[in-house]
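In: kindly generate the corresponding structure for this input.
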Amino acid sequence: MQIEMKGIEKSFGTNKVLRGVDFDVHSGEVHALMGENGAGKSTLMNILTGLLKKDAGTIKVDNHDTTYASALDAEHHGISFIHQEMNNFAEMSVVDNMFLNKEIKTKLGLVDQKKMRKEARQYLVNLGSDIDVDSKMGDLTVGQQQMVEIAKSLMINAKIIIMDEPTAALTENETAILFKTIRELRSNSVGFIYISHRMEELWQICDRVTVMRDGLSVNTYQTKDVAENQIVHDMVGRDIGDYYPGRHPHLGEVALKAEHLSGKKFHDISFEVHEGEILGFSGLMGAGRTETMRALFGIDKLSSGKIYVAGKETKLTSPSVSIKKGIGFLTEDRKNEGLITEQSLEDNIALPSIDTFRKHGIIDKKAEDKFADMLIKRLTVKANNAQVTAGSLSGGNQQKVVLAKWVGSGSKILILDEPTRGVDVGAKKEIYELMNQLTDRHVAIIMISSDLPEVLSMSDRIEVLYEGKQMGVINAQGATQEQVMKLATGGK
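Out: Okay, here's the model as predicted:
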């Protein structure tokens, strides 16, 4: 299959998102699509797969002018789109999600659950996954849900598979399995459009790369012939320098101390984080990092343990209690837990701070507007204004809105779970610089990250978990990926 898109344009009201994009892909290649958040990558793919209508330009599939009526129409013609924000039904089982609208029937017309379970297990086993197909989707980790989405795309025997940030929530082992699968499918003439902000993946898996900036396709390269600095320059329109701004911490008092915390998926976790410190939490998927922080924040229940905030024992029984104690939590799942996507940026940003805008029981709308506008500018959120819905933004800009919410709340202790997941290289550096600014103002940050270079570069100390247990704490200065991975895999 050969797909060629020429001069694609798309506007939403007065906002011109695509201004003439050229892009092509063919069977048997992996073509990367790179660009900052808001560059128009997802919009271009939504147009290709029939989710949006183009305003101008042409789409040719095997030299024939083509327009798909819907994503299902595109699937029927061999194009699968695995979205960054996964579209599944949390209360349904894995197998029912995988076979939704594709149910296998018996001769009597009944749903053949036994056969569907067998096939679902086989697709997941082929990806090296042992996910229980009878589990509820909502009970899986984000990484496990991503593996199910990848398996679903393989079920339709797609000729072109679009992957939007497929490895953002995967472990190194899962990523290696995914890349092995991609290479095997590529050798069998399947083509891939690969959207990622992980620069190092280009040279691992991609044959070509097209860079987009501000709604335009800037350049297309053979990956073997282009340097990383050139791609970054094309993406942001400038040389970005070092990705990581460097840490020069000045630690204060202990802001939060946890003693012997235990819960459903973690046991006997103790740590402390100081004012002005970034304490990294590292470990493989399922290590218990997120579960520990959810329980600490009051989302889930602790079975035992004590928490001290500013030296005083504190019962953090709910998120509202934690917020009142000056703790903010940027969750891993921004779509379902971090944002109210159908509400405005202003409403989302002001939510934890809403009481500060009340005067005699009435919200001071002018003060709220000023507050939201200030934070949108400070975090360089790309949006027409504060009244657009959070769901209308790109993934990276949604992440900035969640950050703005907690920065604006005045949190003294900030838990960041995968703070740069799905965020482009330019926005990543802005987030790192913001983290440094916050710690310079004596904010204590706990950062969970699956990105080892990020953990090593932005943490002052690193706590490593393995299967719910604490394996050790490493001083980040001079630490290596090998040291962290040894502990993360159960070594001493």
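
In: C-alpha from now on. contacts and neighbour counts both.
Out: Fine.

In: and the helices in the stretch 151-300 of the chain, which stretches?
Out: If DSSP state H, counting those that start in this stretch is used as the criterion, the helices of the stretch 151-300 of the chain fall at 172-187, 201-205, 228-236, 289-297.

In: look up how far Lys429 lies from the residue nearest to Asp239 when sequence neighbours are not counted.
Out: Among residues not flanking Asp239 along the chain, His233 sits closest, at 5.2 Å (CA to CA, 6 or more residues apart in numbering). Going from His233 to Lys429 by CA to CA, to the nearest Å gives 14 Å.

In: more neighbours: the two, which one.
Out: With neighbours defined as other CA atoms under 10 Å, His233 and Lys429 compare such that Lys429 has more, 19 against 15.

In: before we move on, the earlier item: right, and the helices of the stretch 151-300 of the chain - which one's nearest Leu434?
Out: Closest of those to Leu434 is helix 228-236, at 18.4 Å (criterion: CA to CA).

In: who are the packing partners of the closest one?
Out: Applying 3 or more CA pairs under 8 Å, 6 or more residues apart in numbering; DSSP states H and E, one finds that helix 228-236 makes contact with strand 30-35, strand 208-213.

In: residues in contact with Phe179?
Out: Shown here is Phe179, whose contacts under the criterion CA atoms under 8 Å, 6 or more residues apart in numbering are Ile205.

In: distance of it from Leu379?
Out: Taking CA to CA as the measure, Phe179 and Leu379 are separated by 34 Å.

In: and what of Ile162?
Out: Counting by CA to CA, the separation of Ile162 from Leu379 is 30 Å.

In: this one as well, want them side by side:
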Amino acid sequence: MNNFILKLENITKEYSGTKALDNINLAFEKGKIHSIVGENGAGKSTFIKIITGAHKQTSGKFIYKGKEVSNNSPHNSMKNGIGCVYQELNVIPYLTIAENIFYGYEEKKNIFLDKKYMREKSKQILKNLGVNLDINKLVKDIGIGNQQIVEIAKSLIRNVEVLILDEPTASLTKSEIKNLFLILQKLKENGVTIIYISHRLDEVLQISDVVSVFRDGKLIASDINKNLDQQMIIKNMVGRNLDITKYSKEYSSEEEVLKVHNISSKYIKDVSFELKKGEIIGIAGLVASGRTELANAIFGVDKITDGSIYINGKKVNIKSPSDAIKYGLAFITEDRKDTGLMLEMSIKDNASISSLKSFTKGLFIDKVKQEKVVEDTLKTLKLKYSSIKEHVNNLSGGNQQKVVIGKWLLTNSDIIIFDEPTRGIDVSAKEEVYKIIENLAKEGKSIIMISSEVEEIFRMSNRILVMSNGQIVSSYKNGCVSSEEIFKDSSSLLRERDYEK
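Out: So this is what the prediction gives:
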């Protein structure tokens, strides 16, 4: 028992009579990687917030290093050597990478900041992560994947004894994940206890010593890695065997709904492709390859400096997202926190913000119609919520993503861009999102899907475009390419290939 650095005994957390956690008993062994998995809303986030002191348990004991802690708080938790990298990023956009890494833990030399030391230490940390980033660059100018790496680096300057990682690989490439796992192994060898939260079960089984499964606020199962497989974990997560179907890659329409012709922006160059009615195009590529920047250009977020866009055969001039919406485009962005939702507003207001005109009578909003349409749409998405007047920031990450999708479904757009549609979503919720996308395509909607998960691209796409250095470097019919070829293309400096096999 002396090997357990952290124990939680009979932990229960109630909100207005509802149990978010129900009598959880779990212990974490020193120098081990212990993964916690479960569907969105299973209680994982609440459990982590109790460990970090952000929330106080309703009942139960919190025991750290053999002593019961009765006054846990975020400050005391960090002081005691418990660190956490949350799924929702906490970077400061207008500070440099080095300043973000040391924010709140600045090093001083006499009375002045030791900027040289902080820059050199930041370089070393990033080098250990296998990342080549300019530490003097503002965080607002790097992609979300690199921002996630900065968050991880921040934790490494602190002498943590328990490190919690909440979906740390959601936006990382395979090579970055490999480097992260090497770092975690080093930390483990140095006696650091790691609590690893992820929906990527293959990663969980690869990196973990122990895996615990939460469902509906309860601990369903906990076992050592070698006794588990993905199907067993999934069954414990969802309470049933999950029927995972594969989308049919065949579609018959030759009707062109979108043509992108040689468009360029500050971030992309000479991009061309066509999208057919009912087609799902998957866009693959490494982080910073230009995938999101292409979506931003099409949707009017970034200014197009050259080239043309045609919708249903007609040239259009999209200068802003409002123009894009007018032409029947929708954009589910990769970062729901910053660009997809207004977290302090209600579910109802978030879901209807892009389609308010359809609920307006003269100068007034028909609130009865608004609430009915929103509720009907969210019901099809199987959203878990108590009231549509509930604030979005009270929802789990997966349910927040469903609100974003619902918002755009209400616009009845014909062309929908999904950027990392299942980022941070559990395996069951992923299936629901996949079925939503499949049904949209079957209804004649045309889909552009950007994803860092090659398996997701293979599963969902009729056609696959690979991007590198802001350009499309290759195009494949699904079924005619391997993941190795996609990785090779996305890593290649040969940017003039645009072929179809």
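
In: out of the helices and strands packed on helix 228-236 of the first structure, nearest to Val17 of the first structure?
Out: Evaluated with CA to CA, these place strand 208-213 nearest to Val17 of the first structure, the distance being 10.3 Å.

In: what range in the second structure does that closest one sit on?
Out: Here strand 208-213 of the first structure aligns to the second structure at residues 210-215, judged by TM-score structural alignment.

In: and for stretch 21-28 of the first structure?
Out: Counterpart in the second structure of stretch 21-28 of the first structure, with TM-score structural alignment as the criterion, is residues 24-31.

In: list the buried ones in the matching stretch?
Out: Residues of stretch 24-31 of the second structure classed as buried under the neighbour-count rule (16 or more other CA atoms under 10 Å) are 24, 27-31.

In: please identify the helix or strand for Ile304 of the second structure.
Out: Ile304 of the second structure belongs to no helix or strand when elements are defined using DSSP states H and E.

In: what do we get in the first structure for it?
Out: Per TM-score structural alignment, Ile304 of the second structure is aligned with Leu302.

In: burial count for its match?
Out: Neighbourhood size, Leu302 of the first structure [other CA under 10 Å]: 21.

In: distance check, it against Leu140 of the first structure.
Out: Noted for Leu302 of the first structure: a distance of 20 Å to Leu140 of the first structure, by CA to CA.

In: what does Ala488 of the first structure give?
Out: For Ala488 of the first structure, the distance to Leu140 of the first structure (CA to CA) stands at 20 Å.

In: then Tyr221 of the first structure?
Out: Tyr221 of the first structure sits 38 Å away from Leu140 of the first structure when distances are taken as CA to CA.

In: kindly report the same for Arg441 of the first structure.
Out: 37 Å.

In: of the two, who's got more company?
Out: When Arg441 of the first structure is set against Leu140 and neighbours are counted by other CA under 10 Å, the residue ahead is Leu140, at 16 against 13.

In: can you find the partner of Val392 of the second structure in the first structure?
Out: Matched by TM-score structural alignment, Val392 of the second structure corresponds to Ala390 in the first structure.

In: show me the contacts for its match.
Out: 339-345, 348, 398, 401.

In: could you redo the last one with a cut-off of 10 Å?
Out: Under the criterion of CA atoms under 10 Å, 6 or more residues apart in numbering, the neighbours of Ala390 of the first structure are 335, 339-349, 383, 397-399, 401-402.

In: sorry, back to before: next, the mean deviation of the match of strand 208-213 of the first structure compared to the first structure.
Out: On the superposed models, the aligned residues of the first structure are on average 0.3 Å from stretch 210-215 of the second structure, with distances taken as mean CA distance after the TM-score superposition for the first structure.

In: for the one residue sitting closest to the centre of the second structure, give its distance to Thr377 of the second structure.
Out: Centre of the second structure computed as the mean C-alpha position; nearest residue by CA atoms, centre = their mean is Arg423, 3.0 Å away. Distance, Arg423 of the second structure to Thr377 of the second structure, by CA to CA: 21 Å.

In: also Glu456 of the second structure?
Out: Glu456 of the second structure sits at a distance of 25 Å from Thr377 of the second structure (criterion: CA to CA).

In: now stretch 424-441 of the first structure: which residue numbers in the second structure?
Out: When stretch 424-441 of the first structure is aligned against the second structure using TM-score structural alignment, it corresponds to residues 426-443.

In: any idea which of the helices of the stretch 151-300 of the first structure gets closest to Val94 of the first structure?
Out: The closest of the helices of the stretch 151-300 of the first structure to Val94 of the first structure is helix 172-187. By CA to CA, the value is 18.0 Å.

In: what's downstream of the helix or strand hosting Asn399 of the second structure, the next helix or strand?
Out: Element membership of Asn399 of the second structure [criterion: DSSP H and E] is helix 397-409. Next helix or strand after helix 397-409 of the second structure toward the C-terminus (DSSP H and E): strand 415-419.
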